[in-house]
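*Asks:* coordinates only, sequence not included:
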């Protein structure tokens, strides 16, 4: 794909989704059988090239070797007795792999006896084209990621919430789903614990070499009216409010009302299938609410990073908070802690440094003269310094103060 992309490989744990246990076991067997067929094909194709090479007195420019290499294709008779998995395109992938490995062996000393002919093991991962892996979310109200593969096999990506780098991995897979990252040739195998693993090859667009302005910092203030208010430290006129807390609280109120209705209905159902359905509906509401908040935070964090990139910020200053860092009901019900994590890993990808600063008095301090007094903030939205008379939107003033702090 050229130099505009960075290639990376991620390991994903997979499990096959199929309610029919017999069919699910057959699908696991399909993968093992396909892996074995590939093992046979790889070694047969390599032996054909090797024999032609040796018969040509190790001359890769000989007519015999060139003709043999040319005839190593999908229609080659050497594959006639091998049963390849339906839709795996293994013949083509085998030929490409063998030719590539043989040429590498030549370059690395095969002719001088410094390198042996490649011998493929039975456990060699099953190669698959990136176009055969179709990533998507299970449904609109789910954060489960599924992969549709060949032969009507559907995988679920197994990612525990306690797994290291959970958010970063989910962010990466979201970019695969929305098409920002391209999937290249990948491979599937069973590890020593018999767990199914996907070696996922990704082509990630390289970032443009835009130099940050030395010391330029974006301050991020969490507010009541706006989820985030951002401002530069060296040009306070460059600022922006991001999102609407009213929108957030309205949506959360709808989820709360749905939960209350279902909980009330549960009180009137003593048992049986009716109760099971109500419990399932209650669980679905919880999943939908969690996904809404996560999507909302993804949107807010992306806009913050885009603003920082556009203005070439070297740093982003975030308030040093904990998971229980807010008394305000709107803020405590909104996962700002999760938002901070999203900002952090997205900033890391862009080479922007995140600093966590002490937010003490940032809402009471005058960003012009530095005077601190709780009377400086007569209302939630208005800031007016009682010492110098400076007036400003309260969130804007706090964002300026946060932007000017250091760790």
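*Replies:* That came through, no problem. The model shown is predicted, which means the values in this text are computed figures rather than measured ones.

*Asks:* Please make it C-alpha for all contacts and neighbour counts, starting now.
*Replies:* Fine.

*Asks:* can you pull out the helices in the stretch 201-350 of the chain?
*Replies:* Assignment of helices within the stretch 201-350 of the chain using DSSP state H, counting those that start in this stretch yields the ranges 245-267, 272-310, 329-332, 336-350.

*Asks:* another one to put next to it:
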């Protein structure tokens, strides 16, 4: 089972005005923060009590015998439900569960002094239980019914229901497909969140679905080489199938933005009062905006490339995708540093696993110097960036294609290691 999150902007409430809906969201967000911080406090107090109990009696106390609950979630809920009465009870439970999970994750680091006790800020997301949402498609678009207010709070608001219907911006086709599949029951809605960014409210819709099982009929291996001339070069082991993606799209955009950033930096030195504002933050704001554009472009391109890679693997019956392990990437390579190849690999891995394709990372050492035809390894085999010519057998081919064929070879790490042993 896989779980993903898709973000949708809340355009407007359907059954009330923004003044009321905004007030409800702010009130519930405030209460959510208090609830989660109080829950963390209870967990910390229980940890201290447990430690003292262990010292005194040689064993840790049992939560059920001490509090009457199997864990801290029940105890916190019983304490907090009468204090914070504006939240839908299912959402209250979800917030408490999230805080307890955070505590469990941090406990060891907190005790060692490596991490501070979690403290949730004012912008904490509002939790939504999976049963607190219902999605429908109408002539106006996609409507999401959100159960937010408790019975007590809805009376305070003079409403007949604690549920609020909102119109969301469905975005592109991929976003709409997710909504349609949730409506059809193909995807199961999971606990989700509402959050606020730059005075806009968004729904982070969480959904889950079954992952495809590995397809045993796919016995081919796809090798992926990443580089400068071609960000991605693909080749299939023992097959003529190959495909490359040109790097011009990435490099041109990066150069354009870097040029624009330099122009903005020069403008900042000679800016008028409109750019001076409250100081340095106002001056660098356009530069930060330009950097955000680069990050968004990288994310979009990596989604595009990863989709193309997985589709190529499926088309050629590949059950395995092999890529270079880039953890030891050369920090002198400016292009590879400026482009998030690790992010690309993560997206490939995620999309491939959904299709039942295994992803393996191999040691990239010598894959660019090895001849994919005879197996001979030598640094002189690659006289130029884009050219490969084996000095042993004379085989000549595109350097990236040669590297991708090597990467696609089964057990290539062991093959290279054996060759190097024999050479020495």
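*Replies:* Thanks, I have the structure now. Keep in mind it's a predicted model, so treat the numbers as computed, not measured.

*Asks:* TM-score for this pair?
*Replies:* Here the TM-score of the superposed chains, computed with TM-score structural alignment, normalised by the length of structure 1 as the reference length, equals 0.56; 274 aligned residues with a C-alpha RMSD of 4.3 Å.

*Asks:* nearest to residue 220 of structure 1, of the helices of the stretch 201-350 of structure 1?
*Replies:* helix 272-310 (8.3 Å; C-alpha to C-alpha).

*Asks:* Tell me the residue in structure 2 aligned with residue 287 of structure 1.
*Replies:* Under the alignment defined by TM-score structural alignment, residue 287 of structure 1 corresponds to residue 292 in structure 2.

*Asks:* And that match, how far from residue 258 of structure 2?
*Replies:* As defined by C-alpha to C-alpha, to the nearest Å, residue 292 of structure 2 lies at a distance of 12 Å from residue 258 of structure 2.

*Asks:* Please identify which of the two sits among more neighbours.
*Replies:* When neighbours are counted by other C-alpha atoms under 10 Å, residue 258 comes out ahead of the other of residue 292 of structure 2 and residue 258, with 16 against 12.

*Asks:* Residue in structure 1 paired with that one?
*Replies:* Under the pairing rule here (TM-score structural alignment), the equivalent of residue 258 of structure 2 within structure 1 is residue 256.

*Asks:* Let me know how buried residue 154 of structure 1 is, in neighbour terms.
*Replies:* Other residues close to residue 154 of structure 1 by other C-alpha under 10 Å number 21.

*Asks:* So residue 241 of structure 1 is in contact with residue 229, correct?
*Replies:* Yes: distance between residue 241 of structure 1 and residue 229: 4.3 Å, which falls inside the contact criterion (C-alpha atoms under 8 Å).

*Asks:* which of those two has more neighbours?
*Replies:* With neighbours defined as other C-alpha under 10 Å, residue 241 of structure 1 and residue 229 compare such that residue 229 has more, 24 against 19.

*Asks:* residue boundaries of the strands in the stretch 101-250 of structure 1?
*Replies:* Assigned by DSSP state E, counting those that start in this stretch, the stretch 101-250 of structure 1 shows strands spanning 126-128, 134-137, 145-148, 154-158, 182-183, 186-190, 196-205, 217-221, 228-232, 239-242.

*Asks:* and the fourth one, how far out from the chain's middle?
*Replies:* Mean C-alpha position of strand 154-158 of structure 1 versus that of the full chain (C-alpha atoms, centre = their mean, to the nearest Å) differs by 15 Å.

*Asks:* who touches the match of residue 258 of structure 2 in this structure?
*Replies:* For residue 256 of structure 1, no contacting residues are found, by C-alpha atoms under 8 Å, 6 or more residues apart in numbering.

*Asks:* separation between the residue opposite residue 349 of structure 1 in structure 2 once aligned and residue 212 of structure 2?
*Replies:* Here residue 349 of structure 1 is matched to residue 354 in structure 2, going by TM-score structural alignment. Applying C-alpha to C-alpha, the value for residue 354 of structure 2 to residue 212 of structure 2 is 6 Å.

*Asks:* to the chain's geometric centre, what's the distance from stretch 49-58 of structure 1?
*Replies:* 46 Å.

*Asks:* now it: which residue numbers in structure 2?
*Replies:* Against structure 2, stretch 49-58 of structure 1 falls on no residues (TM-score structural alignment).

*Asks:* picking that back up, could you count how many residues lie near the closest residue to the match of residue 349 of structure 1 other than its chain neighbours?
*Replies:* In space, and not counting its chain neighbours, residue 354 of structure 2 is closest to residue 211: 5.1 Å by C-alpha to C-alpha, 6 or more residues apart in numbering. With neighbours defined by other C-alpha under 10 Å, the count for residue 211 of structure 2 comes to 13.

*Asks:* Over to residue 275 of structure 1?
*Replies:* The local packing count at residue 275 of structure 1 equals 16, with neighbours defined by other C-alpha under 10 Å.

*Asks:* Isn't it up against residue 266?
*Replies:* Yes: with the criterion set as C-alpha under 8 Å, residue 275 of structure 1 and residue 266 qualify as a contacting pair; they are 6.4 Å apart.

*Asks:* I'd like to know which elements the top strand by length along structure 1 is packed against.
*Replies:* Here the longest strand in structure 1 is taken by residue count, with DSSP state E as the criterion, and it is strand 5-16. Contact analysis of strand 5-16 of structure 1 by 3 or more C-alpha pairs under 8 Å, 6 or more residues apart in numbering; DSSP states H and E lists helix 21-55, strand 154-158, strand 196-205 as its packing neighbours.
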